[in-house]
Structure formats: structure tokens, C-alpha cells
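Colleague: mind folding the following:
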Amino acid sequence: MTVARSILLFVLAAIAEIGGAWLVWQGIREHRGLLWVGAGFVALGLYGLVATLQPDANFGRVLAAYGGIFVAGSLLWGMVVDGFRPDRFDVAGALVCLVGVGLIMYAPRGT
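Modeller: As a prediction, this is how the structure comes out:
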């Protein structure tokens, strides 16, 4: 159950961080206004909160692993929200990152 909870938290963190960054992008680059930017700041703050809920107590490990989630999640966000079409190298890179997440977070470790 701990792995499932951790994966769910990574997904929630990705939605908050990528969504927050996207909202800031929309507010500034697409001239949608400060309300979008402010909503992005709130979402980015929620990302920071969600990251603290990971079962692993090691900040560096959690954030390093989240980097791989961010890579894959950003490509997926671009596909769903912006119509981005990743090429085979994007997909291969994201898969490598996700393997890295698995190793960093879920490899058996001695106590």
C-alpha cells in the first residue's frame, strides 16, 4: 500500500506543479492576466505541500525521483492540454526517467 500511496502522491504533485507552471505560462506568455498567474502560484504551493506527504523522509530522494515524474508528466500534460505530439525520443527519454524513479524510490534497501 505504501508504493501505491507514493505513486498517487507523485501524480497529485505532478498535476499541481505542471498545472501551476502552465497557469503562470498562460497568464504571462498568453496574456491571460494576473488571475491565472496567481492561480499558478497557489498550485505551485500545493505541489510543495503534496511533496511533503511522501512516505520516504529523505527530501533529496523524493525530489530527485519527482524529477522523473515531472519529465514524463510534462510530456503527457502537453499532449492532453496543448496538443503536443512527442516523438520517439521524447517517449524513450520519459521511460528512462520513470525507470530511474522506480530505482530511486522503490529499490529494496537495507536498514
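Colleague: for the rest of this, base every contact and every neighbour count on C-alpha atoms.
Modeller: Noted.
Colleague: list the contacts of the helix or strand containing residue 67.
Modeller: For residue 67, the enclosing helix or strand under DSSP states H and E is helix 59-82. Residues outside helix 59-82 that contact it (C-alpha atoms under 8 Å, 6 or more residues apart in numbering) are 10-11, 14-15, 18, 51, 54, 56, 84-86, 90, 94-95, 97-98, 100-102, 104-105.
Colleague: would you do the same for the sequence below? I want to compare the two.
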Amino acid sequence: MPGAVRAPLIFLLAALFEIGGGYLVWRALREDAGPLVGAAGLLVVAGLPLTLALLDAPFFGRAYAAYGGVFVVASLALGWLIDRVRPDSFDVAGGAVILAGVALIYFAPRASG
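Modeller: Reported below is the predicted structural model:
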């Protein structure tokens, strides 16, 4: 699978692990969902670094910086789905700017390092 297709899929999977696990911990601590839900959330969050390690990126910092942008946009999307809070025009514009930054950080051709 080409990197231009594979990397975004890995970023999205990592976001699901981080946001999904974080949501379970949130529910356990703030909505009294119980300690088992919180423990499950911690286990789910562990999928984040395991997933990002699958990236074909030479540098940890660059890979995680690019993922951070995907996390922001995925958080807005999942917030819409879970909390029913629709992103407004500023959220959408900010997300577009962030995704442009992700593309520059992760996919820009570089002479070295």
C-alpha cells in the first residue's frame, strides 16, 4: 500500500485508539461509568503508540507532530458524533489549516532528515 494511503489510515486508527480510550476514561471518571470502563479505556489508549510505530517515518517527532494534527480533526469529528456538537465554520477552517500542516510535515519531500 502506498505511503500516501497507508499513513493516513494509520493516523486515523491511532486517533480511534486515543480518542476512544480517552472517552472511556472520561466516562469512568466524570459520568460514573465504573472502574472497569476506565481500565478498558487505558488498555485501548495503549493502541496509540503501537499503531504509530507502524508508520514508515524516519523520525519520531515528525511522525507524532503530524499525528497530532489528525488527532485534533478526529476529535472534532468524534465530538460531533458522540456529543452532537457540530463543528462550526471556525472548527472547519482550523481543521483544514491543521491538515495542510500535517501534509507539509509528513509528506513534504526533503533532501535529508
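Colleague: picking up where we left off before, what residues sit buried inside the helix holding residue 67 of structure 1?
Modeller: Neighbour counts using 16 or more other C-alpha atoms under 10 Å place 62, 65-77 of helix 59-82 of structure 1 among the buried residues.
Colleague: picking up where we left off before, buried among the contacts of helix 59-82 of structure 1? Need that as a selection in ChimeraX.
Modeller: In ChimeraX, this line selects whichever of the contacts of helix 59-82 of structure 1 come out buried by 16+ other C-alpha under 10 Å:
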select :10,11,14,15,18,51,54,94,95,97,98,100,101,104,105
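Colleague: could you export the buried residues of helix 59-82 of structure 1 as a markdown table, including distance to residue 2 of structure 1?
Modeller: Listed next are the buried residues of helix 59-82 of structure 1 as a markdown table, based on distance: C-alpha to C-alpha, whole Å:
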| residue | distance to residue 2 of structure 1 |
| --- | --- |
| 62 | 14 |
| 65 | 16 |
| 66 | 16 |
| 67 | 20 |
| 68 | 19 |
| 69 | 17 |
| 70 | 20 |
| 71 | 23 |
| 72 | 22 |
| 73 | 21 |
| 74 | 25 |
| 75 | 26 |
| 76 | 25 |
| 77 | 26 |
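Colleague: now, which of those sits nearest residue 39 of structure 1?
Modeller: residue 77 (17.4 Å; C-alpha to C-alpha).
Colleague: Three-state assignment for residue 15 of structure 1, please.
Modeller: What DSSP: H, G, I helix; E, B strand; the rest coil gives for residue 15 of structure 1 is helix.
Colleague: quick check: it vs residue 66 of structure 1, distance?
Modeller: Computed as C-alpha to C-alpha, to the nearest Å, the residue 15 of structure 1 to residue 66 of structure 1 distance reads 12 Å.
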